[in-house]
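Student: no FASTA, just this:
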């Protein structure tokens, strides 16, 4: 179930074991995830070198405009609750993060 208002989206996402999203950002949207079950990995930063792994009970923040990708490196499905606040396009697909300069 998802809830939508002007400027905010709240819902859940289930991710299969081994699944990896493409590189993207959420424009002007700030995003917070609460990991309910399973394993969640977030890669961001130069060349995707900043890696956060989270599990049940952890919160993960994705700043507006941060190029990243998400994955489930675990052997069980994962579930997260997402709250996304902002305006404009909620997801913008990109080729990947910038290389270190």
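Tutor: Great, that's in hand. From a predicted model like this one, the values you see are computed outputs, not experimental measurements.

Student: going forward, measure contacts and count neighbours with C-alpha atoms only.
Tutor: Noted.

Student: Report the distance from stretch 34-45 to the chain centre.
Tutor: On the basis of Cα atoms, centre = their mean, to the nearest Å, stretch 34-45 sits 7 Å off its chain's mean C-alpha point.

Student: got it, and stretch 44-54?
Tutor: With Cα atoms, centre = their mean, you get 11 Å for stretch 44-54.

Student: what's near enough to touch the spatially most central residue of the chain?
Tutor: Compute the mean C-alpha point of the chain, and by Cα atoms, centre = their mean the closest residue is residue 70, 5.4 Å away. By Cα atoms under 8 Å, 6 or more residues apart in numbering, residue 70 lies in contact with 20-22, 40-43.

Student: next up, a second structure to put side by side with the first:
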């Protein structure tokens, strides 16, 4: 049986996607085996790099602010998100979040990959598809 661990999201790390994430629950921090969970603040004008999470699902809860998320094989879909929304992203689905608002967007992100960044696959060929 393992130990229960409590963390406070204070330190950050630079994600491949182009954002700084607050350290959270991950194999690297607490030894988790099947999940990671992080806190993300996207500043006004903040935009991630186009990416997907190979073989891992993502769940997002927007705490405050608003953002858009482009998604699909060619980032052809656009989803508006606001505080209180829960978003599900299936494994291997390309996506690109973008905060086009005037205030930071804050969200909790959970993935079925216990590593902070292992399943991130950058998709630079899709970058120019989003204005």
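Tutor: Received the coordinates, thanks. Small disclaimer: the values here were computed from a predicted structure and weren't measured.

Student: TM-score for these two?
Tutor: The TM-score (TM-score structural alignment, normalised by the length of the first structure) is 0.87; 98 aligned residues with a Cα RMSD of 1.9 Å.

Student: Can you select the buried ones among the contacts of residue 70 of the first structure for me in PyMOL?
Tutor: Buried members of those, defined by 16 or more other Cα atoms under 10 Å, are picked up in PyMOL with:
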select buried, resi 40+41+42+43
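
Student: Following element in sequence after the helix or strand encompassing residue 41 of the first structure, please.
Tutor: Assigned by DSSP states H and E, residue 41 of the first structure belongs to strand 40-44. Following strand 40-44 of the first structure in sequence order, the next helix or strand is strand 50-54 (DSSP H and E).

Student: so where is whatever helix or strand comes next after that following strand in the second structure?
Tutor: Per DSSP H and E, the first helix or strand lying C-terminal to strand 50-54 of the first structure is strand 59-62. Under TM-score structural alignment, strand 59-62 of the first structure corresponds to residues 86-89 of the second structure.

Student: what's the answer for stretch 24-44 of the first structure, then?
Tutor: Under TM-score structural alignment, the match for stretch 24-44 of the first structure is residues 51-71.

Student: What distance separates the opening and closing residues of that stretch?
Tutor: 9 Å (Cα to Cα, to the nearest Å).

Student: show me where the first structure has strands.
Tutor: 3-5, 8-15, 24-25, 30-37, 40-44, 50-54, 59-62, 68-71, 78-85, 92-93 (DSSP state E).
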